[in-house]
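K.L.:
generate a structure from the sequence data that follows.
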Amino acid sequence: MASKRVGPGQPVPDAGGGGDKSVLKRCIIGFYTRAIERLPVEEKPALLAAILDGGLCFGPLDPVSNIVANAIWHLSTGEDSSEHVEEVEMRQCLKTMARGSLKALVGFMTSYFRYLPTMEAMHFLRAAEGDLLAAVHLVEAERCTSAFDIGSCTTKTALRCAAGASGHPDPDRLATAMLSLSSKAHKIAHLLSRKGRLTCSDVDHLSYLLLEEGTNDQICTQQLMALVPPRLPPELADAAATFSPLAPQGVTVKDERTLERCTKSLQCVLVDKIHGFYLEALALLPQHLLRGRYHRSVVMAGHCYGPLDPVSNIILNTIWYDAVFRSPRSST
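P.N.:
The predicted structure is shown next:
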């Protein structure tokens, strides 16, 4: 089942109920169908079992490429998989893998971004059509936060949380595999960018790439994020570039409680950002004057709003208040 893109202003149909979760599950099952079509499962029957055992759509590539890469990695590492899969068993296993993939995607989003509710994470994943890094890109654009870094402690922790949420028996091992996959994402994406069905030779080449040692995390991050914009749905690419809300693109708030949760999460993000401005301003003020003189002014009138940038406004307002309303007990 192929995923359906949503045009500007068009909500995604909720056939069968379930909202974002139901739509994402159907979309993810479609990814598995396309991944199976791309792999030479007739020539290598073990690939089909590898998809059903370890082919999560969670990872740094597009969802179908993630399934292909994770399945080949699962097979290359010598994991036990049955080569013969019954049709009924395959349908059930696909549903199980889709649930695990969805839990991994949501687990990463809610662990990586502070104050991001599960429902809001699903909104972004649905807008990005199940593409993890595309969803990360949209959240960063919406929140005006710093760029994604695959080598950061936050990312590594989120990977472990996502691996655990997927139900994988060894979350640490899966998280390590995701980091390894990220380090070769550019090469793998180039190989998988060819249309059509992969050959056994392509599978062997991918297996070699997946098992070789990784590259520098910083270079890897730049390559990863360079791959993301082309993967975004066209109607969302411009919205992300201009930090526009997602509501006009079909990601809508369904009720007042959802709106309250989303608003509260953004308020918490903003408070954290302002808190960072104050820490930076306090670090820039002379410490002996801050302890003996400016501490009162910071508390009374060190506002971050004004004609300059937030940090400069805090410093300017603090010094102004001290000059105009200086406490007679403050030391010089």
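K.L.:
could you use CA atoms for every contact and neighbour count after this?
P.N.:
Noted.
K.L.:
and the helix or strand harbouring residue 268, what does it pack against?
P.N.:
Taking DSSP states H and E as the definition, one finds residue 268 inside helix 256-284. Judged by 3 or more CA pairs under 8 Å, 6 or more residues apart in numbering; DSSP states H and E, the packing partners of helix 256-284 are helix 310-324.
K.L.:
run the angle between the helix it packs on and helix 256-284 for me.
P.N.:
For helix 310-324 against helix 256-284, the angle by axes from the mean of the first three to the mean of the last three CA atoms, to 10 degrees is 60 degrees.
K.L.:
helix 310-324: which residues count as buried?
P.N.:
310-319, 321-322 (16 or more other CA atoms under 10 Å).
K.L.:
dump the residues you listed to CSV, plus distance to residue 34.
P.N.:
Converted to CSV, those look like this (distance: CA to CA, whole Å):
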residue, distance to residue 34
310, 49
311, 50
312, 53
313, 54
314, 54
315, 57
316, 59
317, 59
318, 60
319, 63
321, 65
322, 66
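K.L.:
isn't residue 74 up against residue 50?
P.N.:
Yes: under the criterion of CA atoms under 8 Å, residue 74 makes contact with residue 50 at 6.2 Å.
K.L.:
got the contact list for the nearest residue to residue 322 once chain neighbours are set aside?
P.N.:
Leaving aside its chain neighbours, residue 322 sits nearest to residue 297 (5.6 Å; criterion: CA to CA, 6 or more residues apart in numbering). Contact partners of residue 297, counting by CA atoms under 8 Å, 6 or more residues apart in numbering, are 318-319, 321-322.
K.L.:
try 6 Å this time
P.N.:
Counting by CA atoms under 6 Å, 6 or more residues apart in numbering, residue 297 makes contact with 318, 321-322.
K.L.:
out of the residues you listed, which comes closest to residue 274?
P.N.:
Each of those was scored against residue 274 by CA to CA, and residue 318 proved nearest at 15.5 Å.
K.L.:
secondary structure class for the most centrally placed residue in the chain?
P.N.:
Closest to where the C-alpha atoms of the chain average out (CA atoms, centre = their mean) is residue 136, at 3.5 Å. Following DSSP: H, G, I helix; E, B strand; the rest coil, residue 136 is assigned to helix.
K.L.:
and this one, so I can compare the two:
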Amino acid sequence: MACRRRDRRRERILDIIYGHFKEALDALPLEHILTLVPHLLDAGVCFGFADPVTNIIANTIHFIPDEDGEPDPSCAKKRKRKRTTKTNALSGARVREEVLSKIIAVSDVPSPPKEPTIAERSLKGLIIFLTTYFRHLPTPDALRYLCLAGADLLVAVRLIELDRCCLRRKDKFCTNSHATKVALNCAGLSAGLPMVESFLSGMSGLVSHLKSITQTVAAETRRHLSVQDIYVLSGLLKKPLEFDKSDNPMGIAALRIPPASIEKVSVELTVAERRSPR
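P.N.:
Coordinates of the predicted model:
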């Protein structure tokens, strides 16, 4: 019974993660910057210090080389080519459909151990982060929180804090803490990211420009981010600023918590959780 419940939760979370990837694919100009595809499939995990869609986009574009934030000449030429709107739409749709097929596990059958999809690797990273940061948190409970949080890492962290009464200042989650850095590093390694150090530095850039980046992504999700948008955002990720309270990830994450999720969080904790605040 417990195993079946855990498997159902995994499947449910993966379905949610697939939705996040579809939204990110719709926003990225894949037809204009084809190099985004391998970056996304290799490193575009949905966990990080922003919402899942922004994390996918940030983790994908952080690895793009740039020259003072200017678009690559070849990309600029592609953008200037005269194409009909219909042709562009068909081309973009084909690219997105092909990439999505590489993200979603066929027939809900887990990928071979050596070839997990980026969605499956994202789920693994989410679980490892939570069970590393909250040392006595069992995997089944991590899955429960992730399910309630919509596979949003910081929302899951906040739900755990509320459920376990981690209300003291010293117990509250902080992106700069040693425990957070260790958990994020473990999550990156478990997800098989190609360059974990680069991923960690990208998170620093994301936190310091969080409002600017999330607002840009949110404003452009109804249409594709432009080539210029991608290079500007990529440049921001590579230039971390001093931490600004207005860019507090947990404060922004709190706004994403569905009221129903708070109501559904059980007040009963496992014996393991009761033994330690973390």
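K.L.:
aligned to residue 194 of the second structure, what sits in the first structure?
P.N.:
The alignment partner of residue 194 of the second structure in the first structure, by TM-score structural alignment, is residue 169.
K.L.:
what's the local residue count around the corresponding residue of the second structure for residue 64 of the first structure?
P.N.:
With TM-score structural alignment as the criterion, the equivalent of residue 64 of the first structure in the second structure is residue 53. The number of residues packed near residue 53 of the second structure is 27, by other CA atoms under 10 Å.
K.L.:
need the contact list for the residue nearest to the centre of the first structure.
P.N.:
Counting by CA under 6 Å, 6+ apart, there are no residues that residue 136 of the first structure touches.
K.L.:
counterpart of it in the second structure?
P.N.:
Counting by TM-score structural alignment, residue 136 of the first structure lines up with residue 157 in the second structure.
K.L.:
gap between that match and residue 174 of the second structure?
P.N.:
11 Å (CA to CA, to the nearest Å).
K.L.:
still on that earlier bit, ok, and the residue nearest to residue 322 of the first structure, which helix or strand is that part of?
P.N.:
Secondary structure assignment for residue 297 of the first structure, by DSSP H and E: helix 295-301.
K.L.:
sorry, back to before: so how far is residue 91 of the second structure from the match of residue 136 of the first structure?
P.N.:
According to CA to CA, residue 157 of the second structure stands 39 Å off from residue 91 of the second structure.
K.L.:
likewise residue 16 of the second structure?
P.N.:
On the measure of CA to CA, residue 16 of the second structure and residue 91 of the second structure end up 26 Å apart.
K.L.:
more neighbours: which of these two?
P.N.:
Shown here are residue 16 of the second structure and residue 91; by other CA under 10 Å, residue 16 has more neighbours (18 against 14).
K.L.:
contacts only, for the aligned partner of residue 205 of the second structure in the first structure.
P.N.:
Under the alignment (TM-score structural alignment), residue 205 of the second structure pairs with residue 180 in the first structure. Counting by CA under 6 Å, 6+ apart, residue 180 of the first structure touches residue 214.
K.L.:
what separation is there between residue 180 of the first structure and residue 295 of the first structure?
P.N.:
Distance from residue 180 of the first structure to residue 295 of the first structure, by CA to CA: 48 Å.
K.L.:
grab the longest helix from the second structure for me.
P.N.:
helix 2-27 (DSSP state H).
K.L.:
check which residues of stretch 51-71 of the second structure are buried.
P.N.:
Across stretch 51-71 of the second structure, burial judged by 16+ other CA under 10 Å covers 51-63, 69, 71.
K.L.:
which of those fall in strands?
P.N.:
Members of those lying in strands (criterion: DSSP state E): none.
K.L.:
out of these, which sit inside helices?
P.N.:
52-61.
K.L.:
which one among those residues gets closest to residue 75 of the second structure?
P.N.:
Of all these, residue 75 of the second structure sits closest to residue 61, with 14.3 Å by CA to CA.
K.L.:
just give the nearest non-adjacent residue to that closest one, would you?
P.N.:
Closest to residue 61 of the second structure by CA to CA, 6+ apart is residue 234, at 5.6 Å.
K.L.:
counterpart of that neighbour over in the first structure?
P.N.:
Aligned partner of residue 234 of the second structure by TM-score structural alignment: residue 207.
K.L.:
next, count neighbours for that match.
P.N.:
So residue 207 of the first structure, with other CA under 10 Å, has 20 neighbours.
K.L.:
which element is it on?
P.N.:
helix 200-211.
K.L.:
pull out the buried positions in that helix.
P.N.:
In helix 200-211 of the first structure, counting by 16+ other CA under 10 Å, buried: 203, 206-207, 209-210.
K.L.:
please apply the same query to stretch 102-114 of the first structure.
P.N.:
Result for stretch 102-114 of the first structure [16+ other CA under 10 Å]: buried residues 102-113.
K.L.:
ok, now stretch 13-24 of the second structure?
P.N.:
So, applying 16+ other CA under 10 Å, buried residues of stretch 13-24 of the second structure: 13-18, 20-24.
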